[in-house]
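> how would this look folded up:
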Amino acid sequence: MGRSETVYGKILAVALTIILCSNAAAYAEEVTVRNATGEYTLLSGYGITHRGFGDTRTQVQTYDTIARFGWFLSDETGRGWYRGRHELLMELPLHLTVDPRVRSMTGGYLLGSWKFTSLEDFAPYVFAGGGVLFVDLGLPTMGSRLDFSYQGGTGVQYFIAKDKAVSLEYRYHHISNAGTASPNEPLNSSKILLGITLFR
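I've put the predicted structure just below:
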């Protein structure tokens, strides 16, 4: 074997070693809720208004589908049971009403969240925020099709893999036109949602 073949063989061996080591390091660094940069969640569930809560008078039932994109704003902070991460959530909701009639509501939400990371198999979280909705319910008591929402709730994610979880959450959900039109009956409701989350 000539000198050039020997040098070439050594360079090839070093290159393969670097590639294998870098791949091993990449696989060793599994994506989990503790080191992910973000999450993608699809939620679906049921909601119903609470007649008599505030000025809510109309019963409205919905089937809800929400696409959620989350960005973690911090590494793990805190100690003990309250250790967790700050997260910014953007949601694209579709609320399909089935009572009193089949109509739809859609728009966008921006939420802040604290996700607890101190448990091995579960990640509880709390969240709050709001957004804008185009409401096509045909209810004369609402006064406007352009409405606003604020909401808050809590949930838990159960890990079915290091980077995947099943999500279950409850949220209080408010819709009104914020006094921009009259009349202004709000819709105060509860929603129960189930979904799947991927961490990236």
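
> from here on, contacts and neighbour counts on C-alpha atoms
Noted.

> helix or strand for the most centrally placed residue in the chain, just tell me which one.
Nearest residue to the geometric centre of the chain (C-alpha atoms, centre = their mean): residue 68, 3.9 Å. Secondary structure from DSSP states H and E places residue 68 in strand 61-72.

> what's next to that strand, contact-wise?
With C-alpha atoms under 8 Å, 6 or more residues apart in numbering as the contact definition, strand 61-72 has outside contacts at 36-49, 85-100, 193.

> show the residue spans covered by the strands in the chain.
38-49, 61-72, 84-99, 103-116, 122-136, 146-161, 164-176, 187-199 (DSSP state E).

> contacts only, for the closest residue to residue 129 other than its chain neighbours.
Counting by C-alpha to C-alpha, 6 or more residues apart in numbering, residue 129 lies nearest to residue 111, which is 4.2 Å off, once chain neighbours are set aside. Contacts for residue 111 (C-alpha under 8 Å, 6+ apart) come out as 88, 89, 90, 91, 127, 128, 129, 130.

> second chain to compare with the first, below:
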Amino acid sequence: MKPQLLLAFLLLSVCAAVAQDSIETVRSPHWNYGIWADYGNGLGTRSDVHIGGAGFRVGRVLTNEHGSNWMRGTFEYDIDLTPVEIYHFPKYTEYSGPYTILWPSRNYYTGGLNPFVAKWNFTKGQKWVPYIAAEGGVVFSDGNMPQGDTAETNFTSGAAFGAHRFVSDHGAWTFQGKVFHLSNASIGNHNPGVNIAMQFKIGYTWFKK
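Sure thing, here's the model as predicted:
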């Protein structure tokens, strides 16, 4: 075999080995840690609500691979912490009996915790690992949110979809979209909330034993 062909064969073999190993950390129990930035927007009648912030995640792949073909994957459980999130609500009209109150627009500075992130990783690929997740959490704001006689504590629930793009054996860029609902669960006298919102995240995730 010519030296050039031998070198090309060796390089292809190394690349193939790297590709095969690149997502092994999602195919068996491993810890992962991630950081992200996000942007979200209300939908429908709440399309003028805007959300932006940053946070981090700690999680663990709990199982080895199960299933076959495109459904093959692993189960993961995560916890998200969002120390910095700004919610912008436009001016809001509140009707209270015979009175009408016009609240001005306001930015809310919030922190949040998602203690429930149940995820399924699809592990058939070599570089890309798509996933779906169910999420639930709580948001604490610096005032009643939205404006009016509502509450400083709100709850979120939703479904996420995304993918890791592995760039090394233990690191991946992470892209995620999430559809969620925001509500104070009627712990305030009024519960206008946000029926449905869409949020996008981009971040980086590290995987380790």
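
> would you pull the TM-score for this pair?
Laid over one another, the chains give 0.76 as their TM-score (TM-score structural alignment, normalised by the length of the first structure), with 168 aligned residues with a C-alpha RMSD of 2.1 Å.

> same list, the contacts of residue 111 of the first structure, but as TSV with distance to residue 31 of the first structure and neighbour count please.
Shown next, in TSV, are those (distance: C-alpha to C-alpha, whole Å; neighbours: other C-alpha atoms under 10 Å):
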residue	distance to residue 31 of the first structure	neighbour count
88	18	17
89	19	21
90	21	19
91	22	19
127	23	18
128	26	18
129	27	17
130	29	20
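
> if we can go back for a sec, residue in the second structure paired with the residue nearest to the centre of the first structure?
The equivalent of residue 68 of the first structure in the second structure is residue 57 (alignment by TM-score structural alignment).

> ok, now residue 107 of the first structure?
Residue correspondence to the second structure (TM-score structural alignment): residue 107 of the first structure is matched to residue 112.

> likewise for residue 164 of the first structure?
Under the alignment (TM-score structural alignment), residue 164 of the first structure pairs with residue 171 in the second structure.

> how many neighbours does the closest residue to residue 163 of the second structure other than its chain neighbours have?
Once flanking residues are discounted, residue 163 of the second structure sits nearest to residue 130: 3.9 Å by C-alpha to C-alpha, 6+ apart. Burial measure for residue 130 of the second structure: 20 neighbouring residues, criterion other C-alpha atoms under 10 Å.

> do you know how far residue 115 of the first structure is from residue 86 of the first structure?
Distance from residue 115 of the first structure to residue 86 of the first structure, counting by C-alpha to C-alpha, to the nearest Å: 7 Å.

> more crowded one of these two?
residue 115 (24 against 18).

> rewinding a little: now the angle between strand 103-116 and the strand holding residue 68 of the first structure, please.
On the basis of axes from the mean of the first three to the mean of the last three C-alpha atoms, to 10 degrees, strand 61-72 of the first structure is oriented at 40 degrees to strand 103-116.

> quick revisit: take the strands of the first structure and lay them out in CSV including distance to residue 78 of the first structure.
Formatted as CSV, the strands of the first structure follow (distance: least, C-alpha to C-alpha, whole Å):
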stretch, distance to residue 78 of the first structure
strand 38-49, 20
strand 61-72, 15
strand 84-99, 7
strand 103-116, 10
strand 122-136, 15
strand 146-161, 19
strand 164-176, 23
strand 187-199, 21
